[in-house]
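Asks: sequence unavailable; structure follows:
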């Protein structure tokens, strides 16, 4: 094991937070796991406005190399001046995993996928765009074999095919995920989309802190931060309850 890796692992052990790895964490979108998460996120939009997003976020492995993900969102927002609540969108996603490889102490798992987003919301009420989208994507999960640190770079393009809002957006995303002893994990998730229709960069960062609290059950919290002048929100927070099976 390289000296630097050994030093990091030794320091973590001394602090009582030794890294653990092997079993994939469902907070990694490219993990081969079955899970259902019940989540709520609150967003401060600035100028006294806010949005609450209650949603189901789950996944099921159809085959060892094929994953089905789903999301159902219900929004409550006063972004247009009056409080409106409605089902916002459904996201259905297929992810194809390819043969993993290993070199230099890192394993690499490539993946390609396609997402279909059905938007039930309305831009006049702030509950959605009202436009359905098709969204291809691809990425890699790089896992450091000595520490279990996982880095996931992703790229995804969103394009609408109907509805009142023209959507043409390319997003790059970088996730860092680390598990620790006693069932804890931390995650950082940087999202940088470019909106081709409006020439904007509505970038965000999310930080997640979680713990496995029982067999197949986990609890986690999210800290949400908008970045730059085009940020979609100022800041936010969330909670999630995960069932893994």
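Replies: Looks like it arrived, so ask away. Remember, predicted model here, so these are calculated numbers, not experimental data.
Asks: please make it C-alpha for all contacts and neighbour counts, starting now.
Replies: Noted.
Asks: ok, the closest residue in space to residue 157 that isn't next to it in sequence to residue 81 distance?
Replies: In space, not counting the residues next to it along the chain, residue 157 is nearest to residue 170; the distance is 4.4 Å by Cα to Cα, 6 or more residues apart in numbering. To residue 81, residue 170 is 29 Å away according to Cα to Cα, to the nearest Å.
Asks: which one's more surrounded, these two?
Replies: residue 170 (18 against 11; other Cα atoms under 10 Å).
Asks: now the helices: where do they sit in the chain?
Replies: Under the criterion DSSP state H, helices of the chain are mapped to 3-14.
Asks: next one: the residue nearest to residue 157 relative to residue 121, how far apart?
Replies: In terms of Cα to Cα, residue 170 sits 21 Å off from residue 121.
Asks: can you check residue 233 too?
Replies: Remark: distance between residue 233 and residue 121 (Cα to Cα) = 18 Å.
Asks: this protein: strands as residue ranges?
Replies: With strands called from DSSP state E, the chain shows them at 35-46, 49-63, 66-77, 84-97, 101-103, 106-119, 133-144, 150-160, 168-179, 184-195, 203-214, 217-227, 235-244.
Asks: which non-adjacent residue is nearest residue 70?
Replies: Once flanking residues are discounted, residue 70 sits nearest to residue 92: 4.7 Å by Cα to Cα, 6+ apart.
Asks: mind checking how far stretch 208-217 is from the chain centre?
Replies: 17 Å (Cα atoms, centre = their mean, to the nearest Å).
Asks: now it: buried residues?
Replies: In terms of neighbour count (16 or more other Cα atoms under 10 Å), stretch 208-217 has its buried residues at 208, 209, 210, 211, 212, 217.
Asks: residue 58 versus the closest residue to the last one other than its chain neighbours, what's the distance?
Replies: So the one you mean is residue 217. Once flanking residues are discounted, residue 217 sits nearest to residue 243: 4.8 Å by Cα to Cα, 6+ apart. From residue 243 over to residue 58 the distance is 9 Å, taken as Cα to Cα.
Asks: and residue 69, how far from residue 80?
Replies: For residue 69, the distance to residue 80 - Cα to Cα - is 31 Å.
Asks: ditto for residue 194
Replies: Here residue 194 is placed at a distance of 24 Å from residue 80 (Cα to Cα).
Asks: just residue 192 next, same as before
Replies: Residue 192 is 25 Å from residue 80, by Cα to Cα.
Asks: which of those two has more neighbours?
Replies: Counted by other Cα under 10 Å, residue 192 and residue 80 do not tie: residue 192 has more neighbours, with 18 against 13.
Asks: distance of that one relative to residue 145?
Replies: Per Cα to Cα, residue 192 is found 28 Å from residue 145.
Asks: take the one below as the second:
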């Protein structure tokens, strides 16, 4: 369960969402999200569901590179069903498909995990044309037994608008016990094409 607040300059966007995953098989993961927005980009406060995401990720291989590093490869497909209303400043009203490919490099000594990936988003219906190719680098480092820090750099190229709306996220989390964790996010828009200036967030995670 997550909440994020984005400063858009003259307006704001608040995103409350469920973000979960389930291993269907040892090498096949299902991820899902459901987003609810509150925003005043139209000068009036509007609220409503934004989108639901479903992503299947298949891990075709996993092996040791050497005594220190191991790698797991991944391919996947994300389906984004838009539930928004652009007259309210929520969503795009266009559904998307987004294939991805990536890898996870794990350091067996320090616990550091590096995840470079590329994903392309393409709309297939609706009034808004979406075509973006996103480069992404995620780094996760556990520390002090029950804590972790996560960095997430996103650099998409928007083919429709010829722009680079890049962003970065820094997350610090704490495992309360084996089943519950809490975390906080610091969000930052990067460059002149950014879609937001800065933001904050927090989350509560349950493991079953």
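Replies: Now that the structure is in, tell me what you want to look at. All values derive from a computational prediction rather than experimental measurement.
Asks: wait, residue 69 of structure 2 sits on residue 107?
Replies: Yes: shown here, residue 69 of structure 2 and residue 107 form a contact pair, counting by Cα atoms under 8 Å, at 4.7 Å.
Asks: residue 74 of structure 1 maps to what in structure 2?
Replies: For residue 74 of structure 1, the aligned position in structure 2 is occupied by residue 36, per TM-score structural alignment.
Asks: what sits against that match?
Replies: Contact partners of residue 36 of structure 2, counting by Cα atoms under 8 Å, 6 or more residues apart in numbering, are 15, 16, 17, 47, 48, 49, 50, 51.
Asks: what's the answer for residue 87 of structure 2, then?
Replies: With contact taken as Cα under 8 Å, 6+ apart, residue 87 of structure 2 is in contact with residue 42.
Asks: separation between it and residue 68 of structure 2?
Replies: Applying Cα to Cα to residue 87 of structure 2 and residue 68 of structure 2 gives a distance of 53 Å.
Asks: residue 124 of structure 2 too?
Replies: Residue 124 of structure 2 is 43 Å from residue 68 of structure 2, by Cα to Cα.
Asks: nearest residue to residue 233 of structure 1 in space, please, no chain neighbours.
Replies: Nearest residue to residue 233 of structure 1, sequence neighbours excluded (Cα to Cα, 6+ apart): residue 45, at 4.4 Å.
Asks: and the one you found, what's its match in structure 2?
Replies: Per TM-score structural alignment, residue 45 of structure 1 is aligned with residue 8.
Asks: same check on residue 227 of structure 1?
Replies: Under the alignment (TM-score structural alignment), residue 227 of structure 1 pairs with residue 190 of structure 2.
Asks: quick one: contacts for that match?
Replies: 165, 166, 167, 168, 197.
Asks: what of residue 187 of structure 1?
Replies: Contact analysis of residue 187 of structure 1 by Cα under 8 Å, 6+ apart lists 27, 175, 176, 177, 178, 206, 207, 208, 209.
Asks: which residue packs closest to it, ignoring adjacent ones?
Replies: Using Cα to Cα, 6+ apart and skipping the chain neighbours, the partner closest in space to residue 187 of structure 1 is residue 177 (4.4 Å).
Asks: trace the one you found over to structure 2, please.
Replies: For residue 177 of structure 1, the residue aligned by TM-score structural alignment is residue 140.
Asks: what is the neighbour count of that match?
Replies: Applying other Cα under 10 Å, we find 18 residues neighbouring residue 140 of structure 2.
Asks: then residue 183 of structure 1?
Replies: 15.
Asks: by neighbours, which of the contacts of residue 36 of structure 2 wins?
Replies: Ranking the contacts of residue 36 of structure 2 using other Cα under 10 Å puts residue 50 first, with 24 neighbours.
Asks: and that one, how far is that from residue 118 of structure 2?
Replies: From residue 50 of structure 2 over to residue 118 of structure 2 the distance is 24 Å, taken as Cα to Cα.
Asks: for residue 130 of structure 2, same thing?
Replies: According to Cα to Cα, residue 130 of structure 2 stands 16 Å off from residue 118 of structure 2.
Asks: got the contact list for the corresponding residue of structure 2 for residue 103 of structure 1?
Replies: Counting by TM-score structural alignment, residue 103 of structure 1 corresponds to residue 65 in structure 2. Counting by Cα under 8 Å, 6+ apart, residue 65 of structure 2 touches residue 71.
Asks: do the same with the one 5 residues further on
Replies: Contact criterion Cα under 8 Å, 6+ apart gives 62, 63, 64, 105, 106, 107, 108 as the residues in contact with residue 70 of structure 2.
Asks: so what corresponds to the fifth one in structure 1?
Replies: This means residue 106 of structure 2. In structure 1, residue 106 of structure 2 lines up with residue 143, judged by TM-score structural alignment.
Asks: could you pull up the contacting residues of that match?
Replies: Counted by Cα under 8 Å, 6+ apart, residue 143 of structure 1 has contacts 106, 107, 108, 149, 150, 151.
Asks: what about 10 Å?
Replies: Neighbouring residues of residue 143 of structure 1 by Cα atoms under 10 Å, 6 or more residues apart in numbering: 21-22, 102, 105-109, 149-152, 176-178.
Asks: and the furthest pair within the contacts of residue 187 of structure 1?
Replies: For these, the maximum inter-member distance is 14.4 Å, found between 178 and 206 (Cα to Cα).
Asks: which one in structure 2 is aligned with the residue nearest to residue 217 of structure 1?
Replies: Aligned by TM-score structural alignment, residue 243 of structure 1 pairs with residue 206 of structure 2.
Asks: how near is its match to residue 195 of structure 2?
Replies: According to Cα to Cα, residue 206 of structure 2 and residue 195 of structure 2 sit 30 Å apart.
Asks: and the two? Which one has more around it.
Replies: More crowded of residue 206 of structure 2 and residue 195, by other Cα under 10 Å: residue 195, with 18 against 13.
Asks: the more buried one reaches residue 8, doesn't it?
Replies: Yes: the criterion here is Cα atoms under 10 Å, and residue 195 of structure 2 meets it with residue 8 at 7.1 Å.
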